[in-house]
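S.K.: let me see the structure of the following:
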Amino acid sequence: MGLSTPDGTTLARKVEKEGTEHWQQLTPARYIYKSQELTVASVFQETKGEVLSAYFGGMKFAAVGTGAPKNYRAEISSIPKSDVRALCVDWTDVVSDEEIYSHRLYLPRAEVSETEDAQFSRTQEARWGLTFSALAPPKGKTYIAVWLTNDPAVLFGAPAVATGALDVIAEDRPPGK
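M.R.: Have a look, this model is predicted:
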């Protein structure tokens, strides 16, 4: 959608679950999942159609008049509208000159769930804070997002450096366990 502030993008995941109670133990026997929310938030620095459309729920500008320079007009609806769209967040992790990894988080269905107050001032560009929430998967799919990367560190069993308490636990194990 465009440039964002140096604060970058925030990814948040919230899972609401409730532990089952039983007579024999004080701890839950299992959890019942109530809801899941995956959000992506960023503050955009460009006042352009894509950003304004997302901020105002699908608003679109059209040219008006015949003079030069052109003028454009859009109406902000009194009735909020759904504006479902796909969302992609790309970033690069530069570990060294030789280790450069790309990441992409793709939400096939997302909608703006929150907007921050827009900011305008004489000393900075306009700022448009948007939070997108992942929506239920499209028909036939079971995921709300896909993460693509070429970074081998994401694999289970990838070499890692153990420190602190994990070293102690590993030393207390019998050989071969």
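S.K.: can we go C-alpha only for contacts and neighbour counts from here?
M.R.: OK.
S.K.: ok but V168 is inside a helix, no?
M.R.: Yes - assigned with DSSP: H, G, I helix; E, B strand; the rest coil, V168 falls within a helix.
S.K.: for the comparison step, fold the sequence that follows:
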Amino acid sequence: MEPEPLTATLTATLTAWAAWVGVVVAASALVISVLAWRAAHRSAKAAERAVHQQQTPTFTAEIEPVNGGKWHRLAVRLDGPNDLDDLTVDILDKELIYVSDRNREPQPEEAQRRHVATDDDNRPGLAIGDTVMWRVAAAGKHVHGDQVTLRCIAKVGKAEWKPLVSVEVPRSLRPKAQARWV
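M.R.: Here you go, the predicted model:
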């Protein structure tokens, strides 16, 4: 016995509509899952950035006169929170430069940058509380500001930070105050 034409048409129509509803539900589920993945990915990136920021190394730096101010030493101490594999210290102010004990006039690219790396035994380049020291001098006769800025490029594995550190310039590197007549 053959189904009635109206019932066959109604069944075919309902079957087609059911197929379209299934496609819409599947597409909606796909869109929702993509949006959920994006939200989870953004959240993971934000958490990763927060952890990276919490682990930013902190430094204490000081320029100290040596031998009555005849020469000066820049001391940079790692205060934490982790040991470093690698440290590069750039002097951002051009009035202060690194100098070598052997050569009072370093090459321009060497005058602003010093580096501490992992040693041959794979010990960290700088442990918490360690201090590295370099000889520094005024590029001209004096450093005119009260402070200079250092950029400490610190690395642990593949992670890298670039905190800025301000250092007070000792009076022995600054120009003498001139008397003014009023």
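S.K.: could I get the TM-score for this pair?
M.R.: Remark: TM-score between the superposed chains equals 0.27 [TM-score structural alignment, normalised by the length of the first structure]; 82 aligned residues with a Cα RMSD of 5.2 Å.
S.K.: quick one: residues in contact with stretch 112-121 of the first structure.
M.R.: Residues outside stretch 112-121 of the first structure that contact it (Cα atoms under 8 Å, 6 or more residues apart in numbering): 54-55, 57, 83, 126-133.
S.K.: in JSON lines: those residues, plus distance to T5 of the first structure.
M.R.: Shown next, in JSON lines, are the contacts of stretch 112-121 of the first structure (distance: Cα to Cα, whole Å):
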{"residue": "A54", "distance to T5 of the first structure": "17"}
{"residue": "Y55", "distance to T5 of the first structure": "16"}
{"residue": "G57", "distance to T5 of the first structure": "22"}
{"residue": "D83", "distance to T5 of the first structure": "24"}
{"residue": "A126", "distance to T5 of the first structure": "11"}
{"residue": "R127", "distance to T5 of the first structure": "8"}
{"residue": "W128", "distance to T5 of the first structure": "10"}
{"residue": "G129", "distance to T5 of the first structure": "10"}
{"residue": "L130", "distance to T5 of the first structure": "12"}
{"residue": "T131", "distance to T5 of the first structure": "14"}
{"residue": "F132", "distance to T5 of the first structure": "16"}
{"residue": "S133", "distance to T5 of the first structure": "20"}
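S.K.: could you flag which of these are buried?
M.R.: Among the contacts of stretch 112-121 of the first structure, those buried by neighbour count (16 or more other Cα atoms under 10 Å) are 54-55, 57, 83, 127-133.
S.K.: now do the contacts for T149 of the first structure.
M.R.: 101-104.
S.K.: mind checking how far it is from T9 of the first structure?
M.R.: Note on T149 of the first structure: its distance to T9 of the first structure, by Cα to Cα, to the nearest Å, is 17 Å.
S.K.: repeat for A134 of the first structure
M.R.: Applying Cα to Cα to A134 of the first structure and T9 of the first structure gives a distance of 15 Å.
S.K.: please apply the same query to G129 of the first structure.
M.R.: To T9 of the first structure, G129 of the first structure is 10 Å away according to Cα to Cα.
S.K.: shared neighbours of the two, anything?
M.R.: Common neighbours of G129 of the first structure and T9 are listed as 41-43 (criterion: Cα under 8 Å, 6+ apart).
S.K.: buried among those residues? Make that a PyMOL selection.
M.R.: What follows is the PyMOL syntax for the buried subset of these, where burial is set by 16+ other Cα under 10 Å:
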select buried, resi 41+42+43
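S.K.: quick revisit: return the members of the contacts of T149 of the first structure classed as buried.
M.R.: Y101.
S.K.: looking at the contacts of T149 of the first structure, which are in strands?
M.R.: Judged by DSSP state E, the contacts of T149 of the first structure include 101-104 as members of strands.
S.K.: export these to JSON lines and tack on distance to D172 of the first structure?
M.R.: Shown next, in JSON lines, are those (distance: Cα to Cα, whole Å):
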{"residue": "Y101", "distance to D172 of the first structure": "36"}
{"residue": "S102", "distance to D172 of the first structure": "38"}
{"residue": "H103", "distance to D172 of the first structure": "38"}
{"residue": "R104", "distance to D172 of the first structure": "40"}
